[in-house]
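# My questions concern the predicted model and sequence given below.
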Amino acid sequence: MEYIVSARKYRPMTFDSVVGQSSLTTTLKNAVKSGKLAHAYLFCGPRGVGKTTCARIFAKAINCQNPTQDGEACNSCESCKSFNEQRSLNIFELDAASNNSVENIKTLMEQTRIPPQVGRYKVFIIDEVHMLSTAAFNAFLKTLEEPPAHVIFILATTEKHKILPTILSRCQIYDFERMTVANTVTHLKKVAEKEGITYEEQALELIAEKADGGMRDALSIFDQAASFCQGSITYQKIIEDLNVLDVENYFKIIDYALANEVSDIMLLLNSILAKGFDGANLINGLSMHVRNLLMSKDAVTLPLLECSEQQAQHYHAQAQKCPTKFLYQALKLMNQCDVNYKQSGNKRLLVELTLIQIAQITQAEDKDVPVAGRSPKRLKSLFHKIIKSQPQQAEQVAEVETMPSPQPVVTENPLVTENPSQQKVQTLTGNSTNIKSEPNSSADPKYKLGNIGFTFNDIRKGPEKPTYQKEPEVKDQKATNKFSQEELELQWMSMCNRMPQQMVGMASRLKNAIPKITEYPAIEVVFDNNILLNQVEKIKGRIRVTLANALHNAALTLDFRLAQGEEIKKILSKREVFEEIRTQNPAIERLRSLLDLELA
């Protein structure tokens, strides 16, 4: 017996059997009952939610000779039988992904002229209609707007934004929704019962989450799981078969982070990576877990979680233990990790550091006194213990001024940090002729001069003096060469292209500002925002000297000002620039049309 996959075997044949699209199917049934049918429909939505299926059911119901009172096809008339046996001459399906040329559309238009032999309408179902070329869309427009009375078009697409507005305006648009986890699980239960397969509800929920709103994907995963589990689908087998990270790992990481157990998180991370899971998947999954915890803080938002009732209660219980600030900070850290992951040279280290930072969010600052009856477990504390456990040579230390200092060498030498609120006056103690103390002496490493970024040489030299950069001068003070507007713009662009790498952002913005000769040799540059104007004012002298040298005119003057309201022009996109050129030059439009070109 031929095996048929569940997505085809259990494909809905009536409106009532369609899952998760009740509002759309009700509208279509009412249209069939009332006989008020539009000439063109557009079904759009994500993959695997029933667009093509509803198009076929609708096409069969339109041509049914004895529709039911609910608007369903009777499945007993000649039209319904021919459709079910795939020999109908009134319903045509076209895959626009492989038939997207003008010739294919012209062939289709010729078929619309022939009236139906059986039934009232000829129905044309065009799947993946967004794949049609622009020329094919234009050839389709006239017929779509005024088709013959016996023709109905049903278009289906997953990318509505790629369809021309002129097409959209001629269709009734139906937006299909993603399948919810609850609807998917309910349908999978029915399929499992018909197939005689036992299951765990948690396993079906995992399949529904993995399908990400697509019923066809859910049924494909279900078939794979049924084959692997040999008739008994369990949660553990699904995790093994789909190579999915168990959600319990996320619960453990959050529990460890709240308890500041860095070492336990590192061991759990190592076991996860050893199973072949990618660090990026772990961070993304943990981010989704923390998002669910935020939604679970309030019982009112629990329905926003796409999971079972039991799992929702688990989220709610852990959310009550998590401070809201902790969840926000954890999301921020994981977002930064996700952004930097692809560019990171050591991806595992990046993930480890992120998890360590998450585990430190609720950690109190290190103190000598244990916090809440326990010793601090921050990574910094571990480093302190390692340093103290190793024999060290005592170094000259900087002590706080309040400590006893019987023979100070330097009595007043402030070490100023960048943050004024953290400034401390510190003194050097000890004998200036004996830099090193006895080998057995020990000191707290956090008071070492090296740890605060200073050495004795830095103290002797004193603060660094700011370097002075001399302003450039015009090479030939007597040069008075004439220059035109074109030469000015050329040298301006050349100057922008030669600007150093650290000024590449400013250079790109300067290219949009066009200098103009007002009263020769006076030059004016207008900027459209005050921030750029303030930045450019700082290098105005250098820009004037550069232009004067390039144009060989020492009398050249330069003036910057802010644009007035009527002077600010919209910056055109590439498509808008192309449309403007095409409008002004018909030859370019003819060339584009002949070669069937499109702007990428």
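Looks like it came in fine.
# contacts and neighbour counts: CA atoms only from here.
Noted.
# check which helix or strand covers the residue nearest to the spatial centre of the chain.
The chain has residue 339 as the residue nearest its centroid, 9.4 Å off, counting by C-alpha atoms, centre = their mean. Assignment of secondary structure by DSSP states H and E places residue 339 within helix 324-341.
# residues of that helix that come out buried?
326-327, 330-331, 333-335, 337-338, 341 (16 or more other C-alpha atoms under 10 Å).
# could you give the angle of the next helix or strand after that helix to helix 324-341?
Per DSSP H and E, helix 324-341 leads on to helix 347-359 as the next helix or strand towards the C-terminus. In terms of direction (axes from the mean of the first three to the mean of the last three C-alpha atoms, to 10 degrees), helix 347-359 departs from helix 324-341 by 170 degrees.
# dropping in the other structure now:
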Amino acid sequence: MIDSESPGLGLDLPAQPLEKSAAASPYRVLARKYRPQSFSELIGQEAMVQTLANAIASGRIAHAFLLTGVRGVGKTSTARLVAKALNCIGPDGQGGPTIDPCGQCEPCRAIAEGRHIDVTEMDAASHTGVDDVREIIDAVRYAAVSARFKIYIIDEVHMLSKNAFNALLKTLEEPPAHVKFLFATTEVNKVPVTVLSRCQRFDLKRIPAERLQAHFARIAELEHVEVEAEALAVVARAAEGSARDGLSILDQAIAHGEGQVTAAQVRDMLGLADRGRVRQLLATLLSGDATAALAQLDEAHALGLDPAALMRGLMETVHAVTRVKAGASADVLSSAEERAAAEELAGKLGWASLHRLWQLLLKGLADVGQAPDPHEAAGMALLRVIHAAELPDPATVLAQLQNGATIAAAAPAVSPARSTAATVASAAPPPPPSFVDLVEQLERSGQALLGLKLRDQVGLARYAPPELALKPLKPLGPDFPRELAAALKSLTGATWTINLSDGEAEPSLKQQEDMAEERARAAVLAEPSVAAALAAFPNATLESVSRPGA
């Protein structure tokens, strides 16, 4: 790490005169002050460092590197470290490329201070045109002035225009031996494959929260700031794998806490304290009180809370409850009160209720993002959540239809307060008496494709509910038994066993229908009156056979 008493080692500020007082020095945020100065300080990227070390040790150094990953994981810092590693000459001036640059030789110090003439860093976001790239192409022909390699670092390379990429291709494929390209990007999918194929790619990983927490703890110690371990865990979790984001949050937390940082202060600073309002709104939704829910939405709107943020907060709460119900560990961003509330709801809500809640809120979030008035869309979404609680679930509707019962309001799939409401009193429906009846009921339930396969593509070997043995007459696909068992369970409420074999079996229902039709045609043609009519009219044919009442 860079000590605060060692000015000039950072990559963003030049060396300051030693006689300059600390009070007069400009404040450097933690993300700049503690930027990695060696590969040993680059946390969470051990695999990439090992690959680079092996390449440098064996002399197999690529001419172009592409570094990709989310913001703040160290892409640009890594590019600068590679530049130092390739150009380091050691304290005695006799060293070669190394994965551990000395940091003392002139190339190392000049690169660290951003003043080396042979290391050019360009921001592609502000230099997107072909003319900017043409300057690089013209310059690569000349040897390095003082360094071993002339290095070009292009940050956010995906921002280059199509023409700029095309202009760079030939030089990128066959650059002079003294030139190395280092590209960094957060959106590698926007980089043309023609460029990707010419680079050695490194995907920098999100830094694990545990590593970030330990990293932030060391920085807090260097800054002489007391930070609770739980507060560091909250900062690390909120950073989402980005060291720079985490240091920015820590910087803000230190200012917020005036030298002493607690978990409660960090949660309040991040706006996590507003989750209490979200939990209250969710409880109102579950109670089915539409008036109160709209009143709470209006209150949140008056306080400036974004409707989309409110919907996301509700989804986060439902997700937290689902994690608790599944037995997963609680999120460190959650307070003890939030965890207790999640455990309580997990005990009241079933899996079907949680899944329905999630889908309704997800649809509501999409509506809020598309509607002309997000506040109105949020209100309609909340009302939809409340009234969906009164709808019976699909399994209940199907069971009632099979029993000829009138569809009544089932137990709500959302509201725990109404969990003792009307339930289906009838027993589970009996299985269909025959295979033909089973196929017909399956088709009436909306499973037309499965019904078609059972009619046309299989022969019945055994029908003993809940066991069904079939002989495939045509390819059915690997998922057919699983899909059929799931459909039959939804239809009958029983767990079915589906066996496919090549043994003896009846013809398919379609074949049986065809054979029955042929027998009917033959019987009609054998009638004396029909035979006489066909004899009198030689060109006449029997088009169809209809049964009485058909």
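Right, received. Where do you want to start? All values reported here derive from a predicted model rather than from experimental measurement.
# Any chance you could compute the TM-score here?
The pair, once superposed, lands on a TM-score of 0.58 when counted by TM-score structural alignment, normalised by the length of the second structure; 371 aligned residues with a C-alpha RMSD of 3.8 Å.
# if we can go back for a sec, for the helix holding residue 339 of the first structure, the distance to its chain's centre please.
14 Å (C-alpha atoms, centre = their mean, to the nearest Å).
# Next: stretch 269-286 of the first structure.
The answer for stretch 269-286 of the first structure is 20 Å, by C-alpha atoms, centre = their mean.
# same deal with stretch 337-351 of the second structure?
On the basis of C-alpha atoms, centre = their mean, stretch 337-351 of the second structure sits 24 Å off its chain's mean C-alpha point.
# Need the contact partners of it.
Under the criterion C-alpha atoms under 8 Å, 6 or more residues apart in numbering, residues 276, 317, 320-322, 324-325, 330, 413-416 lie in contact with stretch 337-351 of the second structure.
# run the last query once more with 10 Å
275-276, 279, 283, 286, 317-326, 330-336, 354, 357, 413-417, 419 (C-alpha atoms under 10 Å, 6 or more residues apart in numbering).
# what comes up buried for it?
338-339, 342-343, 345-346, 349.
# Same list (those) but as TSV, adding distance to residue 215 of the second structure and secondary structure.
Output for these, formatted as TSV (distance: C-alpha to C-alpha, whole Å; DSSP: H, G, I helix; E, B strand; the rest coil):
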residue	distance to residue 215 of the second structure	secondary structure
338	27	helix
339	27	helix
342	30	helix
343	32	helix
345	36	helix
346	35	helix
349	39	coil
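# which of the residues you listed sit farthest apart?
Longest distance between any two of those is 16.1 Å, between 338 and 349; criterion C-alpha to C-alpha.
# circling back: quick one: residues contacting the residue nearest to the centre of the first structure.
Shown in contact with residue 339 of the first structure (C-alpha under 10 Å, 6+ apart): no residues.
# is it true that residue 266 of the first structure touches residue 379?
No: using C-alpha atoms under 10 Å, residue 266 of the first structure is not in contact with residue 379, being 11.7 Å away.
# any residues in contact with both of those two?
residue 356.
# so residue 123 of the first structure, which of the three states?
Here residue 123 of the first structure is strand, with the state taken from DSSP: H, G, I helix; E, B strand; the rest coil.
# Determine which two of the buried residues of helix 324-341 of the first structure are furthest apart.
Across the buried residues of helix 324-341 of the first structure, the longest distance by C-alpha to C-alpha is 22.1 Å; it joins 326 and 341.
# all helices of the stretch 251-400 of the first structure, in order?
Remark: helices assigned in the stretch 251-400 of the first structure by DSSP state H, counting those that start in this stretch are 262-274, 279-296, 309-319, 324-341, 347-359, 379-389.
# As JSON lines, these with distance to residue 21 of the first structure would be great.
Converted to JSON lines, these look like this (distance: least, C-alpha to C-alpha, whole Å):
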{"stretch": "helix 262-274", "distance to residue 21 of the first structure": "39"}
{"stretch": "helix 279-296", "distance to residue 21 of the first structure": "26"}
{"stretch": "helix 309-319", "distance to residue 21 of the first structure": "23"}
{"stretch": "helix 324-341", "distance to residue 21 of the first structure": "34"}
{"stretch": "helix 347-359", "distance to residue 21 of the first structure": "41"}
{"stretch": "helix 379-389", "distance to residue 21 of the first structure": "53"}
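# Tell me how many other residues crowd the residue nearest to residue 377 of the first structure when sequence neighbours are not counted.
If the residues on either side of it in the chain are set aside, residue 377 of the first structure comes closest to residue 260, at 6.3 Å by C-alpha to C-alpha, 6 or more residues apart in numbering. Per other C-alpha atoms under 10 Å, the neighbour tally for residue 260 of the first structure reads 24.
# just checking, residue 260 of the first structure touches residue 266?
No: taking contacts as C-alpha under 10 Å, residue 260 of the first structure lies outside contact range of residue 266: 11.6 Å.
# between these two, what contacts are shared?
When contacts are counted by C-alpha under 10 Å, 6+ apart, residue 260 of the first structure and residue 266 have residue 356 as shared neighbours.
# the inter-axis angle of the helix holding residue 339 of the first structure versus helix 279-296?
Going by the same axes, to 10 degrees, helix 324-341 of the first structure makes 150 degrees with helix 279-296.
# quick one, helix 324-341 of the first structure and helix 309-319 angle?
Using the same axes, to 10 degrees: helix 324-341 of the first structure against helix 309-319 is 100 degrees.
# give me the stretch of the second structure that helix 324-341 of the first structure matches.
Against the second structure, the aligned range for helix 324-341 of the first structure is residues 351-368 (TM-score structural alignment).
# cool, and stretch 13-26 of the first structure?
Mapped onto the second structure using TM-score structural alignment, stretch 13-26 of the first structure spans residues 37-50.
# ok, now stretch 507-517 of the first structure?
Using TM-score structural alignment, stretch 507-517 of the first structure corresponds to no residues of the second structure.
# Quick check: the gap between residue 591 of the first structure and residue 32 of the first structure.
According to C-alpha to C-alpha, to the nearest Å, residue 591 of the first structure and residue 32 of the first structure sit 46 Å apart.
# Looking at the two, which one has more neighbours?
Neighbours were counted for residue 591 of the first structure and for residue 32 using other C-alpha under 10 Å; residue 32 has more, 24 against 11.
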